[in-house]
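>>> Got a predicted model here, sequence first, then my questions.
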Amino acid sequence: MSYSNMSEIIRALKNNMASQVAWLKSCQILSPGSSADGAIGRYPDQGWVMPYFANFAAMALLEDVNAHLLVERYLNWYLANLEDDGTIKDYHYDENLNAKKASPDSEDAYAGSYLSLVAAYHERTRKTNWVRKNLPALKKVANCIVNLTDRDGLTFALAKYRVKYLMDNCEVYRGLADFAGLLDYLGDQEASVFNARAKAVATGIEKSLWDARRTCYYPSKTSWWLRPGVNLKKFYPDATCQLFPALYGLIEPGSERAANLYELFNSNHPEWLTIKPPDYPWAILGYCASLHGDYKRAYEKLRYVREEYIATKSGNWFCAEAAFFVLTCARLLQRSGEWLFAGS
C-alpha cells in the first residue's frame, strides 16, 4: 500500500481495528448468572482463560465505547475469582461452564496489568462508583504485589518461583503507579503508600537490572545478587525486554537511553517485522515502535500481521496479540498527523 494514499491507509486502519475489536468480543464468555460471565478466553468458543492475556484484551476493548460494559463484566469476573491472597489462577471452562483452575504463569504481572486496566477503565468511563464499591478487592490485588516484593524493591514472578523479571517488574511499576493515581483521584489516603511502592520498583530496576557498562538491562535477577548475563542475540527475553522500560513509562520513549535501546533491539533483530507462523507474531513490538515515533515500522508490522496471521487464521493469533494489534491501530490513528502528513 502506498504511503501517499493517506485516506486509504486511515480507512484500512479503522476497518482492521474494528474487525479485531469484534474478534476480541467473540472471545468473551457472556453467560449472566454463571461464574464464568465476563471471562475473556484466549480464543473464541474456547474456555481457556489466562487473566494476564485477558487484561490486555480488555484494555483494547476500551477503544470501543460500545464495549465498555463488556470490560466491566470482565473486571467483575476477575475480582470474583480472586484467591484469598489477591492472586488469580488461570481457568478452563468446559462446554457446561464448569471450571478447573491451573497455576498462573506469574502473579506479579497479572496483578500489575489488571490494576492498569482498572485505571484505564475509570479514565474512559469515570465510573467512580464502581471503583469505590470494589476498592477493598482492588487493594487486595495491589497488596498481593506488595507481598511478592523483595528487599531490593523488585517482585518475584510467583511466591513459589522466586525470579525477578524485568518485564514483570515494568508491568508492576505501571500498575502500582496507575493505581496510586486512581486512589489520589478518589482522595484515598493510601495513594501515597502505593505510589511509594511504585517508586521502589523503579529504583530496584535501575539499581539491580540496569547494566551501565553494557548500557542495557539484565532480563532477570534470580537471587539477592545473581543476574544472568545478557545475550542480545537471544530474542526472548534478553532482547525484547529492553523495550519494556519505555513501554511502561519507566523511561521516556524519546529519551537517549530509550532510543539507544530501541536501536539496539532493531540492529540485533531486524526480522521482528516479518516473524512468521508458527511463531507468535509479537504484535506488541508494533506498538513499541509507535511509541518511539517509528510509525513506518509500526504500520508495516500491522500490515504483515494482517496478511500472515489474521487472514490465514493462524493458531498463534490469540487475544493478547489481537489486543496489541488494536492498540497499535488506535495509536497510529491518533498520531496520524505526525506520520502520514510527514510522509514517514
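Everything's here; your move. Numbers count the residues shown, from 1 in each chain.
>>> CA only for contacts and neighbour counts going forward, please
Fine.
>>> Could you pull out the helices in the stretch 1-150 of the chain for me?
Per DSSP state H, counting those that start in this stretch, the stretch 1-150 of the chain carries helices over the ranges 6-26, 51-61, 68-80, 108-125, 128-133, 135-147.
>>> Now do the last one: distance to the chain's middle.
For helix 135-147, the distance between its averaged C-alpha position and the chain's averaged C-alpha position is 19 Å (C-alpha atoms, centre = their mean, to the nearest Å).
>>> Give me the contacts around the next helix or strand after that helix.
Scanning forward in sequence from helix 135-147 by DSSP states H and E, the next helix or strand is strand 164-165. If you take C-alpha atoms under 8 Å, 6 or more residues apart in numbering as the criterion, strand 164-165 is touched by 154, 155, 156, 157, 219, 220, 221, 222.
>>> Put this next to the previous one:
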Amino acid sequence: MRIVNNILVFGVLMICSCQKTNTPAKVNTTTPPVQKSIYDEVIDDQVNFILAAQLPDGPIMDTSVPGSRISPYFADISARALLKKPSATNIAAVKKWMEWYMKHLNGATNPVTGGAEVPGSIYDYAGAAETTNGTYDSVDSYAATFLALAMDLVVTSPADKGWLAGYTTQLNAVAGALERCLDNSNNTIPVTFGADDNDGLSIDSYVHGAKYLMDNAEVNEGLRSMVYLESNVLNGDAAHYQTLLAANSAGIESQLWRTTMYNWFANGSTGATISKWSTFYADAVGQLFPGMLGVIDPQSTRADDLYNTFNSNYPAWSAGTVYSGQFPFAVVSYAAAVFKDKTRVDAYINHILSYNRAGTQKPYWYNAEAAFVIMAASKIKSQ
C-alpha cells in the first residue's frame, strides 16, 4: 500500500511539475527586411524613374510627363544606366529602345525641310505621338552614345550578341553618321567655328559645325566601341575604326589641350586658352569628360589635377548646389565615381535620396540625370 501511495504521490508531483505557470515568450521567426545600401536604393529609385518614361513601343522620354521630348542622346545614356542593373526586364527595355532607334534612322533627305541629311543620324521626337520637327542637337554624340550602348549590351548580356548582329546594317549606318562628322580628307566640313584642317576631330553636325570637347570625348568612346563591335559582333574592319580613333585622340590632344586645361571647343587657334574655370558649362564641366570617358587615364596626373581644380571652383556640387542654369548636372557625380572620390559620390547620392525618400525627385530632373546617378552608384559600390 505504501508503494502504491508513493507511486500516486510521485505521479501527482510529476503532473504538477509539467503545468505551465508562465507562458514563454513567442519566438520571432519573421525574417527582418534586408537593409539596402544607399547605392542599391538610389539605383532602384532611378531605374524606376527611367522605366516610367519609356513608351510601349520603346522610346524613352526625358520624363514620364505626357508630351515629353524623346532625345536619343539622353535615352542612350539612360539605357546604358539600365544595364547597370541587368535584370531581364531592364535588358528587354534596352533592346526595345535600341530597336526603336534603329527603326528611326534618317536617310539622305530631311523629310520635314526637304534638305540634305546625314544618313544614319536621328532626330529628336516628342510624346506618345512621336512627332518630330526634323531637328537634333547633334549628329556625332547621338551616334557615339548609341554605339557605346551597343557595346555595353554585348558585354553585359553576351547572349544578345546574335540579336545585335542581326542589326549589322543599322549599326554600320550609325557608325557611318559618326564618321561623316569627322574632320578628315574624306569630309568637307563647315568652317563657321573652326578650320577644315583634317585634325580628326568631330563636328557636332553640318547644321552647326562646331568641334566641341565634350562631343569629341563621347566620339572617342564611340569609336572605341566600334572597334570592339567590329571585332566581336560585326566581323568587320576594326582596323579602320582604330585609325579613326587614333586620329581623334591626337586631335583632342593637339587641338583642344592647352597646357593646364582643355578648350571647350576648337576655334582654330594655336596655343590660346579660351576655357575659363569661372564658367561652369561648358568650360569647367567639360574638363571632366576626357578622364571620365577614357580619352586619358582617369588616374593620370592630368585628370587628377583637372578634377581637383574643378572641385576647388565648385566645392558644393556634392551637396546639391546647382551652379549653372536650373539642371543638376548629375554627370559630375559619375565623373567623381570614375575618379574614385567615394566621399563626394556618397554625399551626392544621399542628397538625391533625400528627395527620393520623400517620394519626389530633385527639381528639373530628367532621364539622363537619373542615369548618371545610377552609373555613379554602380561604379563606386564596386570600389
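All right, it came through fine. What you see is a predicted model; the values in this text were computed from it and never measured.
>>> what residues are up against the residue nearest the centre of the first structure?
The residue at the geometric middle of the first structure, judged as the C-alpha nearest the mean C-alpha position with C-alpha atoms, centre = their mean, is residue 56 (5.1 Å). By C-alpha under 8 Å, 6+ apart, residue 56 of the first structure lies in contact with 113, 117, 319, 320, 323, 324.
>>> which one in the second structure is aligned with the fifth one?
Residue 323 of the first structure maps onto residue 371 in the second structure, with residues paired by TM-score structural alignment.
>>> my read: that match touches residue 84, true?
No: Residue 371 of the second structure is beyond contact range of residue 84, at 9.6 Å (criterion: C-alpha atoms under 8 Å).
>>> Which of the three states applies to the match of residue 323 of the first structure?
helix (DSSP: H, G, I helix; E, B strand; the rest coil).
>>> Tell me, how many residues neighbour the aligned partner of residue 204 of the second structure in the first structure?
Aligning on TM-score structural alignment places residue 204 of the second structure opposite residue 157 in the first structure. Neighbour count for residue 157 of the first structure, taken as other C-alpha atoms under 10 Å: 24.
>>> do the same with residue 58 of the first structure
Applying other C-alpha under 10 Å, I find that residue 58 of the first structure has 32 neighbouring residues.
>>> ditto for the one 4 residues further on
The local packing count at residue 62 of the first structure equals 22, with neighbours defined by other C-alpha under 10 Å.
>>> Next one: it from residue 207 of the first structure, what distance?
Counting by C-alpha to C-alpha, to the nearest Å, the gap from residue 62 of the first structure to residue 207 of the first structure is 35 Å.
>>> before we move on, what about residue 116 of the first structure?
To residue 207 of the first structure, residue 116 of the first structure is 24 Å away according to C-alpha to C-alpha.
>>> Of those two, which one has the most company?
residue 116 (24 against 13).
>>> Now the more buried one. Nearest residue, chain neighbours left out?
Leaving aside its chain neighbours, residue 116 of the first structure sits nearest to residue 175 (4.6 Å; criterion: C-alpha to C-alpha, 6 or more residues apart in numbering).
>>> any idea which element the equivalent of the one you found over in the second structure lies in?
By TM-score structural alignment, residue 175 of the first structure lines up with residue 222 in the second structure. Assigned by DSSP H and E, residue 222 of the second structure belongs to helix 213-229.
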